[in-house]
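A.B. asks: pasting a predicted model and its sequence here:
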Amino acid sequence: MADDQDKDSKTEEPTERKLRRAREKGEVPSSREVGNVTAVLSLFAIAAFVMPGVSAPLAGVLRGVFETAGQFTVGEDVQGMRDIGGVTWGVMRGVGILLAPLLILMLLGAVAGVVLQGDIVMAIERIRPKPEKLSPLAGFKKIFSVPALVEFVKSMLKVLTVGTIGIWITYHGVRDIWQVQGLLPEMLTEFARRTASRMLLVVLVLLVAVAVADVLWKRFEYRRNQRMSLQEVKDEHKDTEGDPQIRVRRMQLRRERARQRIATAVPRATVVLTNPTHFAVALKYESGVDLAPVCVAKGADLLAARIRELAREAEVPIIENKPLARALHDVAEVDKQIPVQHWEAVAAIIGYVMDMQRNIKRPLPEGSSLREED
């Protein structure tokens, strides 16, 4: 009951962080049916392309058994009679040697099914010993859970369906072949290959349909199991972004520090460039000391207004140059020299300011204007 209530409260889609952490734990949507399909595909390819080459050796093994069918004894070889146990072992060994590579191909097909789903995840969490995994009660709950029951019913339906198809195809094939007189080993192996191919084709179509449905269901079930409650989403947001109140407080502290810094930096500036209201950049240049103008403060909107206010109070010239002010605001760093591409334009403005302070009249650089009041 508690589990049902917990699931009902999880109404939010999982976040990328939740899915990533689940994958790190080895929890990924995986369908066994895809592996079954690729394994049967391997068998189908074997029956269609490999078995014709194996049929002759198999027929040779069977021919040897048929030709000496009346010469078997039980126990040991006596007076030309062969021990049936030894013959059986020889047949099984020969067939095993021929079919071993085919079984390996089938195993590789099953592995390919896992690879196609992108489900190869090396997660230590999955193999780490946990006390709850050793609990008999937890084991019984898992065995008799709804997912386990669904898997059992699905497996039984597949076995019954595939078994029925196999019996039907084999019955009709045997009925046809017994009508032929003088049955040869080659005919028997060809019959086995043809029957296996037909059976695998029908089973393959069935398993593909089951695999498609199972993949869709597994992915839906995985997303549903990874859902989060509204409180979990809020908690995760706090973990990643921080508490909203703390973030607001940090922003306030940053703005306060910026205001304190510009309060001491702007009065030392040589000139303040504006655009005229949105951006403001305070520059300092001392001949013989600075290699290039240095940005001592910059800001936008309210901070720009504060820079202009401080400049007026300290009688620092305010020059309006829209493109230059915006460009410097974007690229200049506080307490560092301005980028070299702006040296020439800024040098012309600073030269005008220095001449103005020496009462030398000269025109402002093109695109600039002197602001005496806001």
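C.D. replies: Right, received. Where do you want to start?

A.B. asks: could you use CA atoms for every contact and neighbour count after this?
C.D. replies: Noted.

A.B. asks: so how far is the helix or strand harbouring Val296 from its chain's centroid?
C.D. replies: Under the criterion of DSSP states H and E, Val296 resides in strand 294-300. Remark: strand 294-300 is offset 43 Å from the chain centroid, using CA atoms, centre = their mean, to the nearest Å.

A.B. asks: try it against this one:
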Amino acid sequence: MQLKLDLQFFAGEKTEKATPKKREDSRKKGQVAKSQDINTAFLLLFCFLILFVFGSFMKDSLVSIYQHAFTEYIQWDVTESTVHQVFTESTIEVAKMLAPIMLIAIIAGLAANFTQIGFLFTTEPLKFDLKKLDPIKGAKKVFSARALVELVKSLLKITFIGVITFSIIWIYKDEMMMLSFKNIDSALAFFGRVTIIMGIAAAIALLFLAVFDYTYQRYDFEKNIKMSKQDIKDEHKNMEGDPLIKSKIKEKQRQMATRRMMSEVPTADVVITNPTHFAIAIKYDEETASAPYVVAKGVDHTAFRIKEIAKANDVITVENRPLARALYDAIEIGDVIPEEFYQAVAEILAYVYRMENKV
């Protein structure tokens, strides 16, 4: 009894790698190995690069908005139409200014996801599930190994980015102290340059950490989708079909094939028997085939049914034991008679035609 329980335990232990079907099912549910840090790193890196390229354009656009506001808008009367015009024009200018960043952010997000998991669109994670509101499962997640890993990862990110930004500020501290002696354009250019340097350096550091995070996410994903030996057996059974159901389907198919075969017996020219165990119904139609062909065949009970239907429809039955056995073993329903049986079958058909006064 104890041995049986031990075997059941080990059969249910998830020790096997996931099958391709399990992976595909998990993917359809949106369960994939993905690091959110890679998305964040890509987003930061691309956004700061676009700031480096379009920074001067954005500064000029912002200055233009302020100049226009304090030279023209400030002199307008406050009415519904002027407020609407100011809001519309300002929104358009801000949209033009932010459009490059928004566009590159979308591209970076798509590129980060596509790099990790390829193209995937599913609404499965958006479906409402009461299990997600289970407080016990929520508590288990808080005190799980994954939560500990996320905590360590967050501390590493804070430490890395903090050290990098502080180091960059420390490098430029002397120049920062001298900003009071520079004009506004020089000060803005300095802060913009330092901010972009810090952003790009932080994004590269985050991307470095994201590589380790992605490795962990793949490991954790592979562990979560592992299967037990029983799971694999059940999957194969589901893919192949339950044996009982398969046998019933095959039995149904055999019955349908038998009914179709029996419906062809009345059209046969002759039924060759052995006489009790085998029955072969043969038909010769020049428009259908160049030689006689089999429309039905059977043994024992099926052979008896063929002979009954033939008798009921006045189809002549001829006893030829060796020929009936040989034809049954050599050909299938719908096949033409092989050449080695031409002579024997032709003699039987000639006999049948004479009996029916066809020749």
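C.D. replies: Everything's here; your move. Everything numeric in this text was worked out from a predicted model, so none of it was measured.

A.B. asks: TM value for the aligned chains?
C.D. replies: Overlay of the two chains. TM-score (TM-score structural alignment, normalised by the length of structure 2): 0.60; 287 aligned residues with a CA RMSD of 5.0 Å.

A.B. asks: follow-up on the earlier one: for the strand holding Val296 of structure 1, give me every contacting residue.
C.D. replies: 261-262, 265-266, 269, 278-285, 304, 307, 329, 332-338 (CA atoms under 8 Å, 6 or more residues apart in numbering).

A.B. asks: show the subsequent helix or strand relative to it.
C.D. replies: Of the helices and strands lying after strand 294-300 of structure 1 in sequence (DSSP H and E), the nearest is helix 302-313.

A.B. asks: C-terminal to that following helix, what's the next element?
C.D. replies: Counting by DSSP H and E, the next helix or strand C-terminal to helix 302-313 of structure 1 is strand 318-320.

A.B. asks: figure out how far that next one is from the centre of its chain.
C.D. replies: Relative to where its chain is centred, strand 318-320 of structure 1 has its mean C-alpha point 53 Å off (CA atoms, centre = their mean).

A.B. asks: what comes up buried for that strand?
C.D. replies: Along strand 318-320 of structure 1, these residues count as buried under the neighbour rule (16 or more other CA atoms under 10 Å): Ile318, Ile319, Glu320.

A.B. asks: which one of these sits closest to Arg249 of structure 1?
C.D. replies: Comparing these against Arg249 of structure 1 with CA to CA places Ile318 closest, at 32.5 Å.

A.B. asks: if we ignore the residues flanking it in sequence, what's nearest that closest one?
C.D. replies: Nearest non-adjacent residue to Ile318 of structure 1, counting by CA to CA, 6 or more residues apart in numbering: Val272, 4.8 Å away.

A.B. asks: what's in contact with stretch 341-355 of structure 2?
C.D. replies: Stretch 341-355 of structure 2 has contacts (CA under 8 Å, 6+ apart) with Asp269, Val270, Ile316, Val318, Leu323, Val359.

A.B. asks: about what we covered before: let's have the buried residues of strand 318-320 of structure 1 in CSV, adding distance to Val346 of structure 1.
C.D. replies: CSV is the format used below for those (distance: CA to CA, whole Å):
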residue, distance to Val346 of structure 1
Ile318, 13
Ile319, 11
Glu320, 12
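
A.B. asks: wait, which of the residues you listed is closest to His172 of structure 1?
C.D. replies: The shortest gap between His172 of structure 1 and any of the buried residues of strand 318-320 of structure 1 belongs to Glu320, at 96.6 Å (CA to CA).

A.B. asks: just checking, that closest one touches Thr274?
C.D. replies: Yes: at 4.8 Å, Glu320 of structure 1 counts as touching Thr274 under the criterion of CA atoms under 8 Å.

A.B. asks: mind listing the helices for the stretch 101-250 of structure 2?
C.D. replies: Secondary structure of the stretch 101-250 of structure 2 (DSSP state H, counting those that start in this stretch): helices at 135-142, 145-171, 173-177, 184-224, 229-240, 243-264.

A.B. asks: can you lay out the ones you listed as TSV showing distance to Tyr351 of structure 2 and mean neighbour count?
C.D. replies: As requested, the helices of the stretch 101-250 of structure 2 are exported to TSV (distance: least, CA to CA, whole Å; neighbours: other CA atoms under 10 Å):
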stretch	distance to Tyr351 of structure 2	mean neighbour count
helix 135-142	85	11
helix 145-171	87	14
helix 173-177	117	12
helix 184-224	75	17
helix 229-240	51	14
helix 243-264	21	13
